[in-house]
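A.B. asks: quick check, what structure comes out for this input:
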Amino acid sequence: LGGFSFFDNYKNDQDWKNFGTSHFYVPKLMVTVTNEGTFITSNYEINEQTSVEDLLLQYKEYDDFLEKFGMKQPSFTQSECINKDEFEPNEWIQSVKEAIHQMKNEKLEKVVLNRTLNATFSSEVNSTKVIYELEATRNVNYVISYQLKDTVFISATPERLISKKNNTVSSMCLAGSAAKGITKEENTEAADWLLNSKKNNGEHAFVVNYIRETLQQYCNELSIPSTPRIMATKSLLHLFTPVEGKLYNHVSLFELIQALHPTPALGGFPKEEACKLIRELEPVDRGWYGAPIGWIDLNGNGDFAVGIRSALIKEDKAKLYAGCGVVQDSKPEEEFFETGVKFLPMLNALGGLRNER
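C.D. replies: Purely as a prediction, here's the structure:
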């Protein structure tokens, strides 16, 4: 279980110093819940000195832990947001304007810009409670929590990067979004607008074409619908296109991750030029925001999502991340509003803005 940073180096990694550019766990205890049942897996480190008695003692320790702690519903104290600060909002809008200006003068068609929000809470944030809150209102594909020492990265992301089961791979194209309405009629109107938006469909097409061209190098069969559909999350509607493929020979999951990351949905297009501009315009390191995070098993099968709609939590403070795709037709103030909407589900789960949807 683990993940990577968005870039392979940091400008200033103080917030992310525990995470580095990659980190993976082999879990001591793992609970897997599937349609076939619930399974508990325990892993043990064995060396030349390990005896059967050592393993039995370790097994008993794990079993006692599950009996005492693992099967009880946890209790929580409620943290409330006492202060929130959107980091340099005016400068961020200027960055969007600069990106649009550069697109008109250079061979750059899309760039994804991230912005951050810093929040302080009335007490130390309980990351387990945040997971429970996100699961209670879950309408995304993944809720991920990854803790290293006193820092936790949490993501409630709708977006898969790549999964692999034997020679079958799955990915998705998720780009282009609109805020949800309050009523069913407003949502229908927003979905119709999104499906017919030239700007959003163009942004979505970059992702579709990129994933198609990348996976064609590894697959002899590739299924991608010709038109996108709508995926709804708590606050947003997205243009969504599923991708399925059959690998023509053995390719590792990590090789596929390296080939795909970052897609135009998280970086931009062309990739190299977009990433260079991101480094120039974003003052805050992305860390694991927007980067691959997931699992891989001993057979090389696994599933990796991208860590968007996320927060980095330490004690009573959290840094929230949200991004948007900028193209030539983008309007900076609208992109600012969109990223603000993307902050809300995580901010609510952390303990802030209970009265906002």
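
A.B. asks: only C-alpha atoms from now on, for both contacts and neighbour counts.
C.D. replies: Noted.

A.B. asks: so A178 is in contact with L194, correct?
C.D. replies: Yes: assessed by CA atoms under 8 Å, A178 is found in contact with L194 at 6.5 Å.

A.B. asks: do you know how far the residue lying farthest from the centre of the chain is from Y59?
C.D. replies: For the chain, the largest distance from the centre (CA atoms, centre = their mean) belongs to E53, which lies 42.3 Å off. If you measure E53 against Y59 using CA to CA, to the nearest Å, the figure is 10 Å.

A.B. asks: same question, M71
C.D. replies: M71 is 17 Å from Y59, by CA to CA.

A.B. asks: these two: which is more packed in?
C.D. replies: Y59 (15 against 9; other CA atoms under 10 Å).

A.B. asks: not counting its neighbours along the chain, what's nearest the more buried one?
C.D. replies: Once flanking residues are discounted, Y59 sits nearest to S42: 8.0 Å by CA to CA, 6 or more residues apart in numbering.

A.B. asks: one more, for comparison:
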Amino acid sequence: MPNRPSPIETILDRLDTFLATLPAGSDGLASITLVTPELRLQRLPPLDGSWFYWGEPSRQRYLLGIGEALRLSTCGSERLDRLSDQFEQQRTRWLHLDPDASGFHATAFTGFAFDPDDPMQQSWSGLPNAAIFFPELLLHQTPERCAVTFSFNHRSRRRVRLRSRHLLQELTAALLHEPPLNPGPNRISRTAAMPSYEEWILQVREATQQIRQGSLDKVVPFRRISVRADHPLNPSRLMASLDDLYPSSLLFAIRLDGSTFAAATPERLITRQHHRISCDAIGGTIHRSPERQEDRRLGRQLMNDPKSRHEHDLVVQGILASLAAHCGDLTAPAKPTLKRLRKLQHLWTGISGELQGDATLLKIADALHPTAAVSGFPSANAGRWLSDHQNAARGWYTGAAGWLDRQGDGELAVLLRCALLSGENAELFAGAGVTSESCPIAEFQETELKFGTMLEALEHA
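C.D. replies: Presented below is the predicted three-dimensional model:
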């Protein structure tokens, strides 16, 4: 009885078949998507080299990219406009074959820093200021189906089979790899904090004074803490922990040039589906209680807190103003609702509209970012305050990341509740919205609550 071909050989043989159908002499990117139920993803597998990960645990939707077929990068004041133009040039020549009618689109990952001029030094040195990454191999997964997309430049198609074999072998080995023995809870200890508690109190007091003088309405300073674990932090275990603990969050992780960055954020910057745009407005935070009645009381307290409602209204106002030039039929409820997470609850308003003209996802993101939720209001005045107080160089924290596809659709999440990993060490980031009624101690406590998301997950990494 003849030996049955391995799943990898079957996939490669099918890839060869469709490679032969590509038109000769073409330029630009080509992608081929094949349904592959045998490669189903259970969690982020342990991988070497460059990889990209996007997860929506509540919908059981995941993207995992390996390698780079192409990278586009920019920085500076018009970075997202230029990045969008570069992407559109590629998109018009991007050939995609979907012979199995999987319904998945050829997709790239993207991410950018908070500050367009951030030089991305020190801990951030492995990540670009703003970039789009086209993975060589992309695993798509929904509850209904799973597929792999191979992407390559037409001119390198002769090497596609060899490279695809290598990537498939790496992926299948990682998916079949038994998870490493869990050495037990990872004890996390703090090693540094910037600014110090005393510096934070002075900074917030100064901000509230300036707000009361009328120069701005809100500003969002941030804190950074460094932590150390008992043993090396494992990105695979970290993302599995975040998936379990925070299923309503959006998960993003990237490994690039030696840097590993991970986030579990509650906030979408923008989603584009055909001509429909939607955004999250989040502002105002309070903790949760395991006791149901007390948890509801805390939610009512947040809903009725004048300071939190004012802070939230500024976020909504800023997003609506930014979208007005690009969208019609903008809608936003008159009152926010509660977005409940594991240990926090936020005021949340969903905003949607119909896209007008030919604005792209990244150009609308350029108009939106930074929102009042992460910078302040008005945006220009808040930006100057942050720059003057050394709060602008944040790397990708409070920037955005996500995916965009060959159709021009995509999704970007604001990078909150995030960490930079390096061996046993990690850096964590958290901010708080300061308005005229802010209490410096209460804002400090809010950042501590926000640090708790990643600190809890790191204990299992």
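
A.B. asks: and the TM-score between these chains?
C.D. replies: TM-score of the superposed chains, computed with TM-score structural alignment, normalised by the length of the first structure, equals 0.92; 350 aligned residues with a CA RMSD of 1.9 Å.

A.B. asks: residues contacting the residue most central in space within the first structure?
C.D. replies: By CA atoms, centre = their mean, the first structure has its centre lying nearest to G307, at 1.9 Å. Each residue near G307 of the first structure by CA atoms under 8 Å, 6 or more residues apart in numbering is listed here: 155-157, 288-293.

A.B. asks: closest one to G202 of the first structure out of those residues, please.
C.D. replies: Closest approach between the contacts of G307 of the first structure and G202 of the first structure, by CA to CA: G290, at 20.8 Å.

A.B. asks: specify the local secondary structure of the aligned residue in the second structure for that closest one.
C.D. replies: Matched to the second structure by TM-score structural alignment, G290 of the first structure sits across from T398. Of the three states, T398 of the second structure takes coil according to DSSP: H, G, I helix; E, B strand; the rest coil.

A.B. asks: how far away is T398 of the second structure from E178 of the second structure?
C.D. replies: Where E178 of the second structure is concerned, T398 of the second structure sits at a distance of 35 Å (CA to CA).

A.B. asks: how many residues are close by the residue nearest to Y59 of the first structure?
C.D. replies: 15.

A.B. asks: OK, contacts around the counterpart of it in the second structure?
C.D. replies: Under the alignment (TM-score structural alignment), S42 of the first structure pairs with F150 in the second structure. Counting by CA under 8 Å, 6+ apart, F150 of the second structure touches 31-33, 136-138, 164.

A.B. asks: also T120 of the first structure?
C.D. replies: Contacts of T120 of the first structure (CA under 8 Å, 6+ apart): 81-84, 316-318.

A.B. asks: let's see that with 6 Å instead.
C.D. replies: T120 of the first structure sits next to 81-83, 316-317 when contact means CA atoms under 6 Å, 6 or more residues apart in numbering.

A.B. asks: which element is it on?
C.D. replies: In this assignment (DSSP states H and E), T120 of the first structure forms part of strand 110-121.

A.B. asks: list the contacts of stretch 429-449 of the second structure.
C.D. replies: Contacts to stretch 429-449 of the second structure, defined as CA under 6 Å, 6+ apart, come from residues 201, 204, 208, 211-212, 218-224.

A.B. asks: closest to W51 of the second structure out of those residues?
C.D. replies: R224 (25.3 Å).

A.B. asks: number of residues surrounding that closest one?
C.D. replies: 19.

A.B. asks: which one is the aligned partner of it in the first structure nearest to, not counting chain neighbours?
C.D. replies: Residue pairing (TM-score structural alignment): R224 of the second structure is matched to T116 of the first structure. What sits nearest to T116 of the first structure in space, not counting adjacent residues and going by CA to CA, 6+ apart, is Y321, at 4.7 Å.

A.B. asks: which one in the second structure is aligned with that neighbour?
C.D. replies: Match for Y321 of the first structure (TM-score structural alignment): F429.

A.B. asks: next, the mean deviation of the strand or helix carrying that match compared to the first structure.
C.D. replies: For F429 of the second structure, the host element (DSSP H and E) is strand 425-431. Relative to the matching residues in the first structure, strand 425-431 of the second structure has an average distance of 0.6 Å after the fit, by mean CA distance after the TM-score superposition for the first structure.
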